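Q: predicted model and sequence below, questions to follow.
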Amino acid sequence: MISNAIARRYAKALVQLGAEEGAVDRFGVELGQFTALLDGNADLASVLKSPAYRIEAKREILRDVLAKLNLSGTVSNFLQVLLDRGRIGFTPQIAHSYAVFADELSGIVRPVLTSAFPLDDAQVEGMKSALAKATGKRVELSAQVDSALIGGVVTKIGDKVFDGSVRTQLNRIQDILQKG
């Protein structure tokens, strides 16, 4: 829980810097590149996170990595601050929070639509336009299939879930019948 609060704080600061510089998308890509590098290189991540290594050695390693990635000065400085404050291990959570804040700033929502059967393009576009109208934001819809729903759809937008599935309706009927 605390790590999420820390990640959100750093992510929000970087999004604000990105907005000031007109580089929100670029910063997101660069942060993603660095995060992917850490995910793919456990030794590098371990060294940068470990208190067993001197901070000067970790700074030098980070500088070399950042030079090879050719990141912007702002993102490079941001990552150096994370290293200096012992927060480099939060980079994946920061990248996730950054994407959320960047979407908010850009007026984008990324709902997940789950249906019992595959939807055709017209149905997906219809749902997309209905969600855009309801939220007043640009919609980047992700569709998936879960046959356990029996029928209907479940739409998740952030923390909100709109459940119009047959499975949920049957469960409600069952609860009513059991309660008498």
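A: Yep, it's here. Remember, it's a predicted structure, so these values are computed and weren't measured experimentally.
Q: use CA for all of it now, contacts and neighbours both
A: Will do.
Q: all helices of the chain, in order?
A: When assigned using DSSP state H, the helices of the chain occupy the ranges 2-21, 24-40, 42-49, 55-69, 73-84, 91-106, 121-135, 166-179.
Q: deepest of the ones you listed, which one?
A: With neighbours defined as mean count of other C-alpha atoms under 10 Å, the helices of the chain peak in mean count at helix 91-106, which reaches a mean of 20.
Q: pull the residues that contact it.
A: Helix 91-106 is contacted from outside by 3-4, 7-8, 10-12, 14-15, 24-25, 28, 31-32, 35, 109, using C-alpha atoms under 8 Å, 6 or more residues apart in numbering.
Q: run the angle between it and helix 2-21 for me.
A: Here helix 91-106 runs at an angle of 50 degrees relative to helix 2-21 (axes from the mean of the first three to the mean of the last three C-alpha atoms, to 10 degrees).
Q: before we move on, the earlier item: now the helices of the chain as CSV including distance to residue 159?
A: Output for the helices of the chain, formatted as CSV (distance: least, C-alpha to C-alpha, whole Å):
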stretch, distance to residue 159
helix 2-21, 15
helix 24-40, 22
helix 42-49, 31
helix 55-69, 34
helix 73-84, 28
helix 91-106, 12
helix 121-135, 14
helix 166-179, 18
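Q: pasting the second one now:
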Amino acid sequence: MAGRYATALFDLAAEEGAIDQVASDMNEIGRMLGESDDLMRLVRSPVYSAEDQRRAFGAVLQKAGIGGITANFVNLAARNRRLFALPEMVRAFRAIVSRHRGEVSAEVVTAQELTEEQATSLAAALKEAVGRSVNLSRKVDASLIGGMVVRVGSRMIDTSLKTKLNGLRLAMKEVG
């Protein structure tokens, strides 16, 4: 279902010549959802009515300066009681835009926020490894302690301290 919504949004954005603007707006929505547990509860909770979700999320979009096609899309999703799937719609839309631009999407989870210089360097290294431009989706997970987890397509590279410590703990159990 999320894919159908994302495809419809992409088709409308392409028809209006607003792919870049809508992509920017959807990235901002994804960032806001990833950073706010309250916002995630709003979109996922069946306790709120469709109208309450629409009004509350509309206020969030207005405060973030998101309007036009993207705001109308989110309103439609809320009216249809599909706001719970908004995070998946954002991911699906990003994937469609990446394919359209000839890019590969990569999800990077780090223990601390990457600086722009680090993100640029990582994107360049991934571009060299996969041979195509890379669109980074960044998340922060402090439980990783250090390092990062990178997913490009079906490949995953996990260099986090959390994983290394878990591996060491298992190795110690086998010895003892």
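A: Now that the structure is in, tell me what you want to look at. Here the structure is a predicted model, which means the values were calculated and not measured.
Q: before we move on, back to that, between the helices of the first structure, which one is closest to residue 153 of the first structure.
A: helix 166-179 (8.3 Å; C-alpha to C-alpha).
Q: can you tell which of the helices of the first structure is closest to residue 155 of the first structure?
A: Comparing the helices of the first structure under C-alpha to C-alpha, the one sitting nearest is helix 121-135, at 9.6 Å.
Q: just give me how far the closest one sits from the chain centre.
A: Its chain's C-alpha centre and that of helix 121-135 of the first structure lie 22 Å apart, by C-alpha atoms, centre = their mean, to the nearest Å.
Q: what residues does whichever strand or helix holds residue 122 of the second structure touch?
A: Take DSSP states H and E as the rule and residue 122 of the second structure turns out to sit in helix 116-130. The contact list for helix 116-130 of the second structure, computed with C-alpha under 8 Å, 6+ apart, reads 133, 134, 135, 136.
Q: aligned partner of the first one in the first structure?
A: Aligned by TM-score structural alignment, residue 133 of the second structure pairs with residue 139 of the first structure.
Q: tell me how far its match lies from residue 133 of the first structure.
A: For residue 139 of the first structure, the distance to residue 133 of the first structure (C-alpha to C-alpha, to the nearest Å) stands at 9 Å.
Q: quick one: contacts for residue 107 of the second structure?
A: The contact partners of residue 107 of the second structure, taken as C-alpha under 8 Å, 6+ apart, are 136, 137, 138, 139, 150, 151, 152.
Q: may I ask which of those residues has the most neighbours?
A: residue 150 (22 neighbours; other C-alpha atoms under 10 Å).
Q: what's the match for residue 162 of the second structure in the first structure?
A: When the first structure is aligned by TM-score structural alignment, residue 162 of the second structure is left unaligned.
Q: next, the buried residues of the strand or helix carrying residue 162 of the second structure.
A: Per DSSP H and E, residue 162 of the second structure falls inside helix 161-175. Neighbour counts over helix 161-175 of the second structure (16 or more other C-alpha atoms under 10 Å) mark 161, 162, 163 as buried.
Q: mean per-residue distance, stretch 69-79 of the second structure versus the first structure.
A: Per the superposition on the first structure, stretch 69-79 of the second structure and its aligned residues are separated by 0.8 Å on average (mean C-alpha distance after the TM-score superposition for the first structure).
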